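**Q** With the sequence up front, the predicted model follows.
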Amino acid sequence: MSAQVCVFGIVACLQVLVHNKLSFLLTRTFLGLAEAGYIPGAMYTLSTWYTKEELTKRIAIFFFGMFGGTAASPLLGAALLRLDGKCGLFGWQWIFLVEGLFSVAVSIFLFCFLPEHKEVPRSSNQVDFSGLRPMKGPLAHPSKPHIPFRLVWKTLTDMRKWPHFIATGCVFATWSPLTTYTPSIFMELGFARIKANAFCAIGSLLTLPVILFFAWMSDKLSKRGLTVMVAIFVYLIALVMLRIMMHRVDKWGKLGLWTTVNALAVGYHPIHNSWIQINCKSSEERNISVA
């Protein structure tokens, strides 16, 4: 996991050298490849330390880091854009360089301090890294050192998992482009570049209480599937409102609509993530499903 973060940071730094469309597309492709395994790996690691009852809250806290970073990134970008022209670099080059170097530094921290999960005999209890209490249950530890291809195929063709996969695909097909192009959208509404980047942080910050609320709701009701459906339906309502109202309000109204959509898009995600893991029969199946 630390190696993935390090490679991601190095590729991010190399974007400073981008000078045409082809080099841009190539570096972005490698950037995607470098980051793709981190979240599934992190989810799997969490599942080896916590029980079914504990997992949802821990995943929600994990996504606090992800979406908190998404909120801080536009603010950092807005600040770094002010360095435009310093040391012969454009503002966008400063963004890639600083954020890439930060990722490399974090990878070193991760390598030094992330505790490795040690497989233990089935007859004993897994102890978490705090050393304070034993862990029990099917999520406690992996059962095999490798994953055979036939299990990958069996998991991917299991129709009971397809609602999970389709739901994730549908939400991210709308949310990911929105977050990627939100600064450009805000600039088209008439906001200056630096201000547009800063405004992007609002929706991401609002995501934090949203995911916390749905995680609390999931634990309170013990109905993960129902909570996921409610959260996705709330996001759908926000999208419909955006579609209906977009051309009827001024730029501040449009800013509010886009911000609402960004805030509500992924409230379902931590619960959905733990839901699919809990329904898996083995650690190997859980790993593949999350990926």
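**A** Sure, I can see it.
**Q** contacts, neighbours, all on C-alpha from now
**A** OK.
**Q** what comes into contact with the helix or strand harbouring Leu236?
**A** According to DSSP states H and E, Leu236 maps onto helix 224-245. If you take Cα atoms under 8 Å, 6 or more residues apart in numbering as the criterion, helix 224-245 is touched by 171, 214, 217-218, 257-258, 260-261, 264-269, 271-272, 275.
**Q** what secondary structure does Phe24 sit in?
**A** Recorded secondary structure, Phe24: helix (DSSP: H, G, I helix; E, B strand; the rest coil).
**Q** That one - nearest residue in space that isn't next to it in sequence?
**A** Closest residue to Phe24 apart from its sequence neighbours, by Cα to Cα, 6 or more residues apart in numbering: Val18 at 5.6 Å.
**Q** Relative to Val290, how far out is the one you found?
**A** Val18 sits 33 Å away from Val290, taking Cα to Cα, to the nearest Å as the criterion.
**Q** Included below, for side-by-side comparison, is a second structure:
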Amino acid sequence: MTKPDVNYQNDEEIASSDSNDDKEFEKSLLRKMDLRIIPFLTFLYLLSFLDRVNIGNAKLAHLEESLGLVNDQYNWCLSIFFVGYILFEIPSNLMLIKTSPSKWIPSTMVFWGITMSLMTLVKNYHGLLLARFFLGVFESGLYPAVIYYITMWYQRSEQNFRIGLFTIGSSFAGSFSGLLAYGIVRLDGKLNLKGWQWLFLIEGGITVLVAFFAYFYISDYPESAKWLDEKERRFATQRLIQDAGKAHVIHFDKTQLFEAFKDWKVYVSMIQIFGLATTLYSFAMFLPSIVNGLGFDFVISQLLSVPPFLCGTASTLFVAVLSDRKRIRGPFIVILSLFGIVGYILLIVPSSGITVKYIGACVVGIGAIPCLATSVAWLTNNVAGNGKRSVATAMLVAFANVGGIVGSQIYRPNDGPHYLHGHLMAAIFLIVSIFFTIVQYYCLKKINKKKREDPQSFLDGKSEKEIGAMGDKHPDFIYIL
């Protein structure tokens, strides 16, 4: 089993980061890490999100007519993806720990890329349903693995920005999918393939090609990265240990894997992210149809699907930077969710003109898209111990994809072209998220107060070994709010 924890606490070569020289060295190291790690991970998530939501573009390219889909069969083809995703998310992250990021992440990409390309061959509803299920199974290996991977390279106060940069891959995919689909579906009729078949074939093939490159490009952990020199490797590892303080668990223990199932924070976060993800996935999968329902034709609908995601990208970057600087997560989730609700109100109000409704879609993008990254960062920031964090991350993302199942159902075919039911349900799920965000914020704030005022109460009755394995329950570990 891979054991990424390395103890450099007694290494005298690592100086205190208080000096100006060390601060400059640290900035230089972060820039080097950022340039090497984040752009490539963002590109991988772009491919992942592109492959899962391009079915929305395929729908506009007459997928339903070609396969003879009727009633709610299309929606179930959306939902089944998340069933496969949810079932294999925790096993996938356990495999990540047992193997390594450089092997596991590219392998999952190869399998989902092949599955995507093979969707070209489906002939009916059941074939599409089966293909979408396995697409979810194989894609489940990327997102939670990368979130865990980022926590193995960056301190807590640095993670939301990097997770934000990674997750804007979904925004880029939302923007890029319309443009790419517009170009690809023009191949309709070439080699006796329909436009939607070309869409699946080309996008799946791109994923497989990138996966083979990823085998050689991805490094596992700071202490083994060949593109860092010895001092950089030691410094990168030591700063993570210092960030966790006494909550750092030096030796990997299988018992850590079960700690996530006993932590209330994980379950509150799961409900919170369920509301956020339901909104985001429904928005991503149905935006082309929503825009089309405003009265635009197929081509214009594809192109007008781009700006709302670009707005979400800009919002994600701005919020991620500000959230890391302030070391605050919960209040940003509340504010952003309120933005999303305002956007849906603009879409719902009957008297709103086409321009106002389209602005509403952009406002939804500004509010809904950044929430997911901030929510994930909030939990990973407040869970210590690599095994526990791995399982907690997988549990969180799995429940986010339960939101994907629900989100794929709330925009019903007979509700078009205005989709008032879908807009209303998405807004309600944001309200649910706001409630649980506030609950978690005040609970963590109360615990932090007790940790500061009466730290000994957390340690009484525990042996030295038990104290060393407390992780985020240790009084020295102050939760980020």
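**A** Everything's here; your move. From a predicted model like this one, the values you see are computed outputs, not experimental measurements.
**Q** Looking at the contacts of helix 224-245 of the first structure, which are in helices?
**A** Under the assignment DSSP state H, those contribute 171, 214, 217-218, 257-258, 260-261, 264, 269, 271-272, 275 to helices.
**Q** What's the first helix or strand after the helix ranked longest in the second structure?
**A** Counting by DSSP H, the longest helix found in the second structure is helix 20-60. Counting by DSSP H and E, the element after helix 20-60 of the second structure in chain order, helix or strand, is helix 63-67.
**Q** where exactly do the strands run in the first structure?
**A** Per DSSP state E, the first structure carries strands over the ranges 126-127, 134-135.
**Q** so which of those is the most packed in?
**A** strand 126-127 (a mean of 20; mean count of other Cα atoms under 10 Å).
**Q** Against Leu187 of the second structure, how distant is the closest residue to Ala58 of the second structure other than its chain neighbours?
**A** Spatially, and ignoring its direct neighbours in sequence, Ala58 of the second structure is nearest to Trp196 (4.8 Å; Cα to Cα, 6+ apart). Plainly put, Trp196 of the second structure is 9 Å away from Leu187 of the second structure if you go by Cα to Cα.
**Q** Identify the residue of the first structure aligned to Asp220 of the second structure.
**A** Asp220 of the second structure maps onto Glu116 in the first structure, with residues paired by TM-score structural alignment.
**Q** Excluding covalently adjacent residues, which one is nearest to the equivalent of Glu99 of the first structure over in the second structure?
**A** Residue pairing (TM-score structural alignment): Glu99 of the first structure is matched to Glu203 of the second structure. Spatial nearest neighbour of Glu203 of the second structure, excluding adjacent residues (Cα to Cα, 6+ apart): Asp51 at 6.8 Å.
**Q** Same question for Ser184 of the first structure.
**A** Closest residue to Ser184 of the first structure apart from its sequence neighbours, by Cα to Cα, 6+ apart: Ala196 at 7.7 Å.
**Q** what's the burial count for the one you found?
**A** Counted by other Cα atoms under 10 Å, the residues lying close to Ala196 of the first structure total 23.
**Q** Near the residue mapped onto Leu280 of the second structure from the first structure, how many other residues are there?
**A** With TM-score structural alignment as the criterion, Leu280 of the second structure lines up with Trp175 in the first structure. Trp175 of the first structure has 18 neighbouring residues, counting by other Cα under 10 Å.
**Q** Repeat that for Ile359 of the second structure.
**A** The tally of other residues near Ile359 of the second structure (other Cα under 10 Å) stands at 17.
**Q** can you give me the helices in the stretch 51-200 of the second structure?
**A** Along the stretch 51-200 of the second structure, the stretches classed as helices by DSSP state H, counting those that start in this stretch are 63-67, 73-98, 101-118, 125-139, 143-151, 156-184, 195-217.
**Q** would you list those in JSON lines and tack on distance to Ser351 of the second structure and mean neighbour count?
**A** As requested, these are exported to JSON lines (distance: least, Cα to Cα, whole Å; neighbours: other Cα atoms under 10 Å):
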{"stretch": "helix 63-67", "distance to Ser351 of the second structure": "32", "mean neighbour count": "15"}
{"stretch": "helix 73-98", "distance to Ser351 of the second structure": "29", "mean neighbour count": "22"}
{"stretch": "helix 101-118", "distance to Ser351 of the second structure": "41", "mean neighbour count": "22"}
{"stretch": "helix 125-139", "distance to Ser351 of the second structure": "38", "mean neighbour count": "22"}
{"stretch": "helix 143-151", "distance to Ser351 of the second structure": "40", "mean neighbour count": "23"}
{"stretch": "helix 156-184", "distance to Ser351 of the second structure": "28", "mean neighbour count": "24"}
{"stretch": "helix 195-217", "distance to Ser351 of the second structure": "36", "mean neighbour count": "20"}
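**Q** which residues touch the spatially most central residue of the first structure?
**A** Centroid-nearest residue in the first structure, with Cα atoms, centre = their mean: Met66, separated by 5.2 Å. For Met66 of the first structure, no contacting residues are found, by Cα under 8 Å, 6+ apart.
**Q** what residue of the second structure matches up with it?
**A** Counting by TM-score structural alignment, Met66 of the first structure lines up with Ser170 in the second structure.
**Q** Repeat that for Asp219 of the first structure.
**A** By TM-score structural alignment, Asp219 of the first structure lines up with Asp324.
**Q** Check Arg248 of the first structure too.
**A** Using TM-score structural alignment, the equivalent of Arg248 of the first structure in the second structure is Ser351.
**Q** now swap in Leu208 of the first structure and tell me
**A** Using TM-score structural alignment, Leu208 of the first structure lines up with Thr313 in the second structure.
**Q** give me the number of residues near the closest residue to Lys357 of the second structure other than its chain neighbours?
**A** The shortest distance from Lys357 of the second structure to any non-neighbouring residue, by Cα to Cα, 6+ apart, is to Leu347 (4.7 Å). The number of residues packed near Leu347 of the second structure is 28, by other Cα under 10 Å.
**Q** Please apply the same query to Phe318 of the second structure.
**A** Phe318 of the second structure - counted by other Cα under 10 Å - has 14 other residues nearby.
**Q** And Gly190 of the first structure, by the same measure?
**A** Applying other Cα under 10 Å, we find 11 residues neighbouring Gly190 of the first structure.
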